[in-house]
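fold the following for me, if possible:
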Amino acid sequence: MRAAVLTRFGTPLTVRETPDPEALGGEVVVQVLAACVPPYAVDVFSGRRNYPLRPPVIPGVGGIGRVVGVGPDATRLRAGDLVWCDCTVRSRDDALTPDITLQGWSSRGDGGARLARHLHDGSFAEFMRVPTENVYPLPAEAAKDPARWSALGVYVIPYGGLLAGELHAGETLLVSGATGNLGSAAVAAALAMGAGRVVAPGRNRAVLGLLADRFGPRVRPVELTGDETTDRTAMSAAAGGPIDMVLDLLPPAAPSSVARAAAMTVREYGRVVLMGGVGMLGGADLALPYPWIMRNSVTVRGQWMYPRSGNVGMIRLIAAGVLDLGPERVRSFPLDAANEAVEYAAAHGGPFDRTVLTPPAA
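You can find the predicted model right below:
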């Protein structure tokens, strides 16, 4: 098969012939039809993000495909089934604290690194090998536009944060980092789940206007000034009432003061979920006042990625039409143009912009 291979950090991907993957027990081989290229892929491949990838590696974070072959333990999947392949692989020998690797992308700790050595390669290829439990059947309508449906891999990440924070219909949510690629997806997912209002702070006035135009009065945009006290007051005022939950999806370059200003708008007994990259590039860590957390009974939790059930929930939201992929701006590239796709994704990483590799001829 042909695949886009990262031979070493700081060099372009090499599209070349590689051995076809073979499924072992508990695994499925899938023909890849569409795989999203994250806007920050250029930072991963250059080494700037210092991800624990071990070149040579076929990168890629999940995708849409058709089942080619299944193992004997698969009772419902069949060859030819259209499926979503989730990149979030969990070890099977610890139900409480499983090790995790993002197949073809990243991992967590020594155990995650061991998983990554076994499930080394991702979706930037004609075929990929995936654990059986990471394959999810898609509705028939997804076959009409697999590239557009591959955006569910973007939406399911903030959806995991919304599930972790137990967002309820009618509640008011603040999305810190709402003008980014994942933050804007969080706004859409929250509204699809029935959020009453979503406060959307950011510095980009044009993107704030885009969110307001697309989603109407349930979205309350707030243009940030950079002054922590001023911004916290403005966000609280925009909510028009108590803020039940804050979801932070700020990128690594964002200062911790922005995350703190957003988090401290949450009401007494409210919830704060941290999913962003604050502090990953150095700088001040997030410092929330102990007395404020304790006396206001605020719940603060981290969430990396999403539970397995999040994949099913996201597929259902899209299939039902309550999360509409129609407005997505999708640009597809064939596998041989993988480097052009990476460059394009870096330059088009705004809300609802999707760059997709389509390994069969585009």
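
only C-alpha atoms for contact and neighbour calcs from this point on.
OK.

need the helices for the stretch 1-150 of the chain, in chain order.
Remark: helices assigned in the stretch 1-150 of the chain by DSSP state H, counting those that start in this stretch are 41-46, 109-118, 146-149.

please convert these to a markdown table, extending it with mean neighbour count.
Shown next, in a markdown table, are these (neighbours: other CA atoms under 10 Å):
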| stretch | mean neighbour count |
| --- | --- |
| helix 41-46 | 20 |
| helix 109-118 | 16 |
| helix 146-149 | 24 |
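
which one, of the ones you listed, ends up nearest to Asp227?
Across the helices of the stretch 1-150 of the chain, Asp227 has its closest neighbour in helix 41-46 (28.9 Å, CA to CA).

what does the closest one contact?
The contact list for helix 41-46 (CA atoms under 8 Å, 6 or more residues apart in numbering) reads 6, 9-12, 49-51, 342-343, 345-346.

give me the buried subset of those.
By neighbour count, with 16 or more other CA atoms under 10 Å, the contacts of helix 41-46 hold 6, 9, 12, 342-343, 345-346 as buried.

from these, pick the one nearest Ala185.
Ala345 (16.0 Å).

for Gly111, see how far away the closest one is.
According to CA to CA, to the nearest Å, Ala345 stands 31 Å off from Gly111.

check Pro38 too.
Separation of Pro38 from Gly111 (CA to CA): 25 Å.

can you check Gly165 too?
Distance check for Gly165 against Gly111: by CA to CA, it reads 27 Å.

Asp227 too?
Counting by CA to CA - Asp227 and Gly111 are separated by 41 Å.

what's the end-to-end length of stretch 112-123?
Start-to-end span of stretch 112-123 (CA to CA) is 18 Å.

you'd agree Cys87 is up against Pro59?
No - taking contacts as CA atoms under 8 Å, Cys87 lies outside contact range of Pro59: 10.7 Å.

which non-adjacent residue is nearest Gly109?
Nearest residue to Gly109, sequence neighbours excluded (CA to CA, 6 or more residues apart in numbering): Asp99, at 7.6 Å.

Val156 belongs to a helix?
Yes - counting by DSSP: H, G, I helix; E, B strand; the rest coil, Val156 is found in a helix.

contacts only, for it.
Residues counted as contacts of Val156 (CA under 8 Å, 6+ apart) are 305-306, 310-311, 314.

now the strands for the stretch 1-150 of the chain?
Assigned by DSSP state E, counting those that start in this stretch, the stretch 1-150 of the chain shows strands spanning 2-5, 14-17, 27-36, 63-70, 82-85, 88-90, 100-102, 106-107, 127-131, 135-137.

this one next, for a side-by-side:
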Amino acid sequence: MRTYRLAAPGSEKPIEPGTEERPVPGPAQLLVRTRAAALNRRDLMITTGRYPLPSRPGVVPLSDGAGEVVEAGADVTRFRAGDRVTASYWPRWISGQLRPDLLDQLGCTVDGWLAEYVLLDEAAAVAVPGHLTWAEAAALPCAGVTAWNALTRSGLLTAGQTVLTLGTGDVSLFAVQLAKLMGCRVITTTSSAAKADRLKALGADEVVDYVANPDWSGEVRRLTGGAGADLVVETQGPATIGQSLRAAATYAQICLLWVVSARPETLVITEDDLSGSLATIRREFVGSRTDLEALCRAVEAGGLRPVVDRAFAFDDAAEAYASFRDDAGFGKVVIEL
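The predicted structure is shown next:
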């Protein structure tokens, strides 16, 4: 089979193609023919050594993918040949809280999806919603689960409340779609009129131009009659955390999804940011297999379709990395087989 592996540091390209023997599944494993794989920001960070979790040298990249089971081990009970599956970002984290002994990640410490065939432990696999294309299904495990948990983990968000999302990154787009699916009012920010139209087509009720409105938190307050947003999916921090706090309702939840930058940054919160606020700030780091299963149920019930921006052939995987790094898009970058 054809495959890619992480290149050595300093290589001209981040990944190297190769040919290997097709793997044979163990008793509790699935052999899956990859149909599509999707890129996330962490995949670029892994190639530059900036990802917080050290990667295994020469690992098969990419945490996100989807494919068809071609062979199941003798002890497998949950799946059979022909089933359409994806896999949990943390393949050994099934439910509950993330523990230090569960820190393996696909495409980082264990082989991921950028190969014609992948081995998955049965416990990591999840059936994908039937209405999705392979590319759409491949988009779910990282950004989709992160957005799902940002909205649902606290258990406090209810229909009719206001959700604020920032920008048009993959997590933000999922958050817009899922919040609307949950019956919420969605306000989002962007700097592009064209993207504003696309955000509204996805379900955003109001779009705030943060270039025209540098004090965009004040505009969010105005749009909510002074009340503020009940939940903020904060994907632009730490630089924007002050405005997110000022845009938030008194008892709001702020899910801070830290963006790792080229240089260390400091979280700065002033007295003005906290004035009158009793908001709770929390973090998310994707989620468990149980969270992915819950997301898939919601996606199937609501007919939600993840946004795919551009697709590359398997032979052009290095170009997909370059495009993802250099070209601002609207939706997922995927590699199709």
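
returning to that earlier point: how many residues are close by the residue nearest to Gly109 of the first structure?
By the measure other CA atoms under 10 Å, the count of residues near Asp99 of the first structure is 21.

how about Arg84 of the second structure?
Counted with other CA under 10 Å, residues neighbouring Arg84 of the second structure total 23.

doesn't Ala125 make contact with it?
No - counting by CA under 8 Å, Arg84 of the second structure does not reach Ala125; the two are 9.7 Å apart.

before we move on, the earlier item: I'd like the contacts of Val156 of the first structure as JSON lines, with secondary structure, neighbour count and distance to Arg260 of the first structure appended.
Converted to JSON lines, these look like this (DSSP: H, G, I helix; E, B strand; the rest coil; neighbours: other CA atoms under 10 Å; distance: CA to CA, whole Å):
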{"residue": "Met305", "secondary structure": "coil", "neighbour count": "18", "distance to Arg260 of the first structure": "21"}
{"residue": "Tyr306", "secondary structure": "coil", "neighbour count": "18", "distance to Arg260 of the first structure": "23"}
{"residue": "Gly310", "secondary structure": "helix", "neighbour count": "20", "distance to Arg260 of the first structure": "27"}
{"residue": "Asn311", "secondary structure": "helix", "neighbour count": "23", "distance to Arg260 of the first structure": "30"}
{"residue": "Met314", "secondary structure": "helix", "neighbour count": "21", "distance to Arg260 of the first structure": "29"}
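
which one of those is nearest to Tyr290 of the first structure?
Tyr290 of the first structure lies nearest to Met305 out of the contacts of Val156 of the first structure, by CA to CA, at 26.5 Å.

verify the stated contact: that closest one with Gly160.
Yes - if you go by CA under 8 Å, Met305 of the first structure and Gly160 touch, sitting 6.0 Å apart.

identify, from the buried ones among the contacts of helix 41-46 of the first structure, the entry nearest to Ser123 of the first structure.
Out of those, the member with the shortest distance to Ser123 of the first structure (by CA to CA) is Leu6, at 12.4 Å.

tabulate the helices of the stretch 1-150 of the first structure (a markdown table), appending distance to Phe215 of the first structure.
Formatted as a markdown table, these follow (distance: least, CA to CA, whole Å):
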| stretch | distance to Phe215 of the first structure |
| --- | --- |
| helix 41-46 | 29 |
| helix 109-118 | 39 |
| helix 146-149 | 20 |
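
quick one: closest of these to Glu328 of the first structure.
Closest of the helices of the stretch 1-150 of the first structure to Glu328 of the first structure is helix 146-149, at 7.3 Å (criterion: CA to CA).

report all helices and strands that that closest one contacts.
The contact analysis (3 or more CA pairs under 8 Å, 6 or more residues apart in numbering; DSSP states H and E) places helix 146-149 of the first structure against strand 27-36, strand 63-70, strand 329-334, strand 353-358.

so which of the ones you listed is nearest Arg203 of the first structure?
Closest approach to Arg203 of the first structure among those is made by strand 353-358 (18.4 Å; CA to CA).

give me the helices and strands touching the closest one, please.
Judged by 3+ CA pairs under 8 Å, 6+ apart, strand 353-358 of the first structure is in contact with strand 27-36, helix 146-149, strand 329-334, helix 338-347.

please identify the deepest-packed of those.
strand 27-36 (a mean of 28; mean count of other CA atoms under 10 Å).

so where is that one in the second structure?
Taken onto the second structure by TM-score structural alignment, strand 27-36 of the first structure occupies residues 29-38 there.

average gap between the matching stretch and the first structure?
With mean CA distance after the TM-score superposition for the first structure, stretch 29-38 of the second structure departs from the first structure by a mean of 1.5 Å once superposed.

so who does the residue nearest to Gly109 of the first structure touch?
So Asp99 of the first structure contacts 90-91, 108-109, 111-112, 115 (CA under 8 Å, 6+ apart).

which of those sits closest to Leu247 of the first structure?
The closest of the contacts of Asp99 of the first structure to Leu247 of the first structure turns out to be Arg108 (CA to CA; 21.8 Å).

which residue in the second structure aligns with that closest one?
Checking with TM-score structural alignment, Arg108 of the first structure has no match.

now Val300 of the first structure
Matched by TM-score structural alignment, Val300 of the first structure corresponds to Ile281 in the second structure.

give me the number of residues near that match?
Applying the criterion other CA under 10 Å, we find 14 residues in the vicinity of Ile281 of the second structure.

skipping its backbone neighbours, what lies nearest it in space?
Excluding its sequence neighbours, the residue lying closest to Ile281 of the second structure (CA to CA, 6+ apart) is Ile254, at 4.7 Å.
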